[in-house]
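Novice: Pasting the sequence and the predicted coordinates here, then a few questions.
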Amino acid sequence: MKSSLTYLLTACYAAAVASQPTGSSDKLGHERSLIQVGESHIPIWMMEQEVLGLIRSKKTFMDITGNNLLPAMVYPTEPRQKAVVQEIHQLLSPDSMRIFLTTFSSFPNRYCRSHYGVKSSDWLYNTVAELIKNNRGTLNRRVPHRRISQQSIVVRIEGQGNLASEVVVVGAHQDSINQANPYMGRSPGADDDGSGSTTIFETLSALLRAQYQPARSLEFHWYAGEEIGLVGSQDIAQDYANRNVNVRAMLQLDMTGFTDHSGNMGIVTDFVHPELTQFTRQLVHTYSNLTALDFQCGYACSDHASWSKYGFPSAMPFESNEMELNPYIHSDKDTVETVDFDHMLQFAKIATGFAVELTHTSE
């Protein structure tokens, strides 16, 4: 989990859109277009002659007039695969999650540029490989990144039939950080984000044991380098955008294990897809015993923001509706003893519902 930052570009974009209606016209009746000449440039309204001037000067640009950076998607109006999901829920185990997280949080740290960040990633990759080795149609791969030594991990369960080219992603980040001493400081990262990494591993394990065959392809991602700026997830989301991968939905689980035992959890409402977020609320209500409360986590608070940045729909449930509820993260005190595995189990149930509901139906 990253600290909140100001999303200046989006604020300027919103201001530009608000200042002129889509496809607006000047007083002479000439239509204006909202033009962006680079990713870091603020979009501006231009008349046709100004746009032609860009063309003549061989300047590349995008006309984003009327663009919704979050694509229109149709999701089920309510969960429809309850029998399938609840059967798979029987295979989820808090004890299994405890075993996984105890080892995963035993490395001195999982900092993405440290020796231990590589060792922990190797352990995770080998553990995932062992889990899926006998499951036909399931592949795993490592994704290297230019500026960090830790690699992201992707597992894909190939979809069946004519929906196989569409992809549903469930993600978490594998790295941890001790803010006082990233390379050498102890950072077990049990909650941040060992809990999310464990939750999606348990979800994958249950789906495989149930021999679930998705219609859409289903991927599980463990991202490297989230703590230093969403490095791993940005690389992957950008690659998917460049290759026009049809990502139907992305769920990010960043911290699922710390609770005040109020029965509440959080649903992030900023930098997410509103319709997918609404469907996620329904999943919480249907498949868990938690109460979902809305909150904002700020720009780039976790890897869901990378997917939104590249135009893919994302959603993020969180362990509570308070970003700072867990006082131990980013320190040597974020240990396995501080997490609640029954709380994590509820998130595994939500993730299972997300995976099945969105890969099973034709909507």
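Specialist: Perfect, thanks for sending it.

Novice: CA only for contacts and neighbour counts going forward, please
Specialist: OK.

Novice: how far does stretch 180-189 stretch from start to finish?
Specialist: 14 Å (CA to CA, to the nearest Å).

Novice: Report all helices and strands that the longest strand along the chain contacts.
Specialist: Looking across the chain with DSSP state E, the single longest strand is strand 148-157. Strand 148-157 sits against helix 115-132, strand 138-145, strand 217-223, with contacts defined as 3 or more CA pairs under 8 Å, 6 or more residues apart in numbering; DSSP states H and E.

Novice: out of these, nearest to Ile44?
Specialist: Distance to Ile44, taken as CA to CA, is lowest for strand 138-145 among the helices and strands packed on strand 148-157, at 33.3 Å.

Novice: angle of that closest one against helix 115-132?
Specialist: Strand 138-145 runs at 160 degrees relative to helix 115-132, counting by axes from the mean of the first three to the mean of the last three CA atoms, to 10 degrees.

Novice: Buried ones in strand 138-145, by neighbour count?
Specialist: The neighbour-count criterion (16 or more other CA atoms under 10 Å) identifies Thr138, Asn140, Arg142, Val143, Pro144, His145 as the buried residues of strand 138-145.

Novice: Out of those, flag the one nearest to His285.
Specialist: Comparing the buried residues of strand 138-145 against His285 with CA to CA places Thr138 closest, at 30.2 Å.

Novice: any idea how far Thr269 is from the closest one?
Specialist: Distance from Thr138 to Thr269, counting by CA to CA: 32 Å.

Novice: do the same with Asn134
Specialist: Remark: distance between Asn134 and Thr269 (CA to CA) = 39 Å.

Novice: Those two: who's more crowded?
Specialist: Thr269 (19 against 10; other CA atoms under 10 Å).

Novice: what ranges do the helices span in this structure?
Specialist: Ranges of helices in the chain, per DSSP state H, are 8-19, 48-56, 82-89, 94-104, 115-132, 194-209, 231-242, 274-287, 304-309, 341-360.

Novice: and the comparison structure, right after this:
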Amino acid sequence: MRLKSLAPVVVSLCCATASAESRDKEVFITIGSEAVTAVRASFRAAGSAPTLVKEANGVSVLKLTESQLGDVSAIMHDQYHRCAGFMAHDTQEAALAALTPAQPTQSLVSYTLDNAAVVNGLFSGLQEASLRSTIVQLSSYTNRYYNNSTGGTQAASWLKSAWESYATGRSDVSVQLYTHSGWTQPSVIATITGEVFPNEVVVIGGHLDSINITVGSSSRPTASAPGADDDASGVATLSEVFRVAMAKGYKPARTVKFMAYAAEEVGLYGSQAIAQAYKSAGTNVVGVLQLDMTNYRGSTAEVTLVTDNTNAAQNAFLGNLIDTYTGYSRTNITCGYGCSDHASWTAQGYPASIPFEALMNQDNPFIHTADDTLANSTDGTTTNNANNALKFARIGAAYLAELGKGTLPGQPTDTQAPSVSLTAPASGATVNGTTSITATATDNVGVNKVEFLVDGVVKGTSFSSPYSFAWDSRTVANGSHTVAAKAHDSAGNNATTAARTVTVANVSTSGTYDTTLRTLRCTAAAATCDSGTLFNGRGTMGPETNTPNTLRGTCGDGSSGTYKSDESVEALKVSTVDGSNFAAGKQVKVEASIWAYASPSSDRLDLYYTANATATTPVWTLLTTLTPAAAGAQTLSATYTLPSGANQAVRAQFRYGTGSPSSACVSNEYNDRDDLVFAVQ
């Protein structure tokens, strides 16, 4: 083990258990900035106001103690009608990272309504009595608080056993307790492996824990908190969908996971842990449905769809499902930052939606108290039933069938492959820059997706007509290459076009060393400027020549460490997005190939640009700061618009340390900077 300078060593202890609450640990939350004043004022009256760490993009980071999380829940409930309403983090670094809006991790799937037989088959098995029985059972655990060593864990164990009984005899189904190191209550996950697209994952979730906000923090683990509506109803709703799917012999095309999350009420802890783990593992989650409070009709509209911190395209799909298969009246609402577990998935870039039981100021008034019982749930006319939750079970079943696709036993088998034709580029065409590959495809049931292949390898996927892919031909060498299209349907049938040969002819330049500027320079305006291998290494580590390769040699490299073990910039490339020559106003992509340290979360890549590389003292503008996803070799990138200037440059600063850079030349013995100069016409 080596120790690096200028970086703190952080020991992160996860959430305290009930037996260790005396060690009330420091935690951080992200919360909508509009609520910060109210939260801090409420705590200030008690002499313990949380510290405001940072605010950005309408979200604030507060530092407080773990025992105060339940009190934050109480404030958000009383003043903003929100369930949770914040996200808890064990470290300041994790909280600060949450201030940056997430980018989608994958393309959305095709949202089609073509599986009505399965939808209707599932509908026929849904039962109010079964749903009600699950709500009764879960709310019988007087308290399901996340660090309650009895009710919270007992409820999870019972649910696991119930789900296992539903799936008896199904080798393609597994049920597991997802344990969390920081508290006693586990999450519960049931998985049905997809038969056609097992690596595409659909998630249907709700939260298992409950809370009583009317008592102090020391009493919360044991105070009465039946949580019949919040959220035994949501868990019972998804559990009923799972039960019927098993009873009907449903076989999904995509892998489907039913999740009952721990620790939602204290900052979405459980769902955050799972969503972050899936993101780290590169799991292709194509859709998430959250069911949180489904059994209290408080508004004229039968269903409300949350539009903030959710995915607009999936929301539209969900609305179409409701209209097509249920006819329930609906309207849109907003619920604020971190109001339920869908926010954990949204924060990781996954498409998530949440249908809710009422307008925010008309929802169940009994939640978070000892009176959140089935007797206080209503379908708008009567109480003590699960009629309202049954509506949401139908929505969940329709979502399962139309996003998970798949079949029920006895349905006709689709054996007909799609028809697919490549429409562009033409055979023998010469291409350069970004080239559009297009195709048409039809199927007797429905086209699931069209993949585009270059030299036999899938390079892009389109999920809806018109099917197309913007291929950056600069990613391959100049010369002959083949392109083709492959269409799939939801039954796993596919067809591929004959390959077409095209000639790639891109104008690009490799940088050569400029003795005046003391780094690599592309002197002719082109579509690409590339350092090649001349930046490999750092300082005295590795084969880098002409080190430090920064403008006029003004920013030196750190000299500590080992090549291909410690940080280094290996290559730098800039290219226009549309494949034309560099010119003011053009969108360009900057790609930095780096070697990250074994603990990549401690590294940061700063990308800068300057409009005048030949100036004695260039003015650097920070484009972005990126964190490596893993240790070792990888390429990170960003885009920007070229300003005016005949000789411009980009800088990659790869440094050991977190937070924002203090300058374009941060001093550290492990840091590396390289500049690439290019001509702009």
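Specialist: Good, I have the coordinates. The structure displayed is predicted, hence computed values, not measured ones.

Novice: about what we covered before: can you put the helices of structure 1 in TSV and add mean neighbour count?
Specialist: Shown next, in TSV, are those (neighbours: other CA atoms under 10 Å):
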stretch	mean neighbour count
helix 8-19	14
helix 48-56	13
helix 82-89	16
helix 94-104	18
helix 115-132	18
helix 194-209	26
helix 231-242	19
helix 274-287	20
helix 304-309	25
helix 341-360	25
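
Novice: Looking at those, which is nearest to Arg186 of structure 1?
Specialist: Nearest of the helices of structure 1 (CA to CA): helix 115-132, 10.3 Å.

Novice: could you check the angle strand 148-157 makes with the closest one?
Specialist: Angle, helix 115-132 of structure 1 to strand 148-157, by the same axes, to 10 degrees: 10 degrees.

Novice: Quick one: the strands in the stretch 301-450 of structure 2, in order.
Specialist: 303-306, 330-333, 352-353, 355-356, 419-424, 430-431, 434-442, 447-454 (DSSP state E, counting those that start in this stretch).

Novice: circling back to that earlier point, possible to save the helices and strands packed on strand 148-157 of structure 1 as a markdown table with distance to Leu91 of structure 1?
Specialist: Supplementary listing: these in a markdown table, determined by distance: least, CA to CA, whole Å:
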| stretch | distance to Leu91 of structure 1 |
| --- | --- |
| helix 115-132 | 14 |
| strand 138-145 | 19 |
| strand 217-223 | 18 |
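
Novice: And the contacts of stretch 126-140 of structure 1?
Specialist: Ile153, Val154, Val155, Arg156, Ile157, Glu158, Phe201, Ser205, Leu208 (CA atoms under 8 Å, 6 or more residues apart in numbering).

Novice: Turn the residues you listed into a markdown table, columns for distance to Asp239 of structure 1.
Specialist: Output for those, formatted as a markdown table (distance: CA to CA, whole Å):
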| residue | distance to Asp239 of structure 1 |
| --- | --- |
| Ile153 | 14 |
| Val154 | 13 |
| Val155 | 16 |
| Arg156 | 16 |
| Ile157 | 19 |
| Glu158 | 19 |
| Phe201 | 23 |
| Ser205 | 27 |
| Leu208 | 27 |
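
Novice: What is the aligned counterpart of Thr184 of structure 2 in structure 1?
Specialist: By TM-score structural alignment, Thr184 of structure 2 lines up with Ser149 in structure 1.

Novice: And for Tyr166 of structure 2?
Specialist: Looks like Tyr166 of structure 2 aligns to Leu131 there (TM-score structural alignment).

Novice: Make TSV out of the helices of structure 1 and add distance to His330 of structure 1.
Specialist: Shown next, in TSV, are the helices of structure 1 (distance: least, CA to CA, whole Å):
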stretch	distance to His330 of structure 1
helix 8-19	26
helix 48-56	47
helix 82-89	31
helix 94-104	16
helix 115-132	14
helix 194-209	12
helix 231-242	18
helix 274-287	27
helix 304-309	20
helix 341-360	19
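
Novice: So for Ala215 of structure 1, which of those sits nearest?
Specialist: Of the helices of structure 1, the one closest to Ala215 of structure 1 (CA to CA) turns out to be helix 341-360, at 5.4 Å.

Novice: The aligned partner of Ser121 of structure 1 in structure 2 and Gln185 of structure 2, how far apart?
Specialist: Superposed on structure 2 with TM-score structural alignment, Ser121 of structure 1 falls opposite Ala156. Noted for Ala156 of structure 2: a distance of 7 Å to Gln185 of structure 2, by CA to CA.

Novice: Pull the residues that contact the longest strand of structure 1.
Specialist: 112-114, 117-118, 121, 125, 137-145, 214, 217-225, 232.

Novice: swap the cut-off to 6 Å and go again
Specialist: Applying CA atoms under 6 Å, 6 or more residues apart in numbering, the external contacts of strand 148-157 of structure 1 come out as 112-113, 117-118, 137-144, 217-224.

Novice: Check the mean deviation of it from structure 2.
Specialist: Taken over the aligned residues, the distance from strand 148-157 of structure 1 to structure 2 averages 0.4 Å (mean CA distance after the TM-score superposition for structure 1).

Novice: how far does that strand sit from the chain's center?
Specialist: How far strand 148-157 of structure 1 lies from its chain's middle: 14 Å, per CA atoms, centre = their mean, to the nearest Å.

Novice: now stretch 100-109 of structure 1
Specialist: With CA atoms, centre = their mean as the basis, stretch 100-109 of structure 1 stands 22 Å off its chain's centre.

Novice: Where does it end up in structure 2?
Specialist: Stretch 100-109 of structure 1 maps onto residues 134-143 of structure 2, going by TM-score structural alignment.

Novice: same thing with stretch 165-172 of structure 1?
Specialist: With TM-score structural alignment as the criterion, stretch 165-172 of structure 1 aligns to 199-206.
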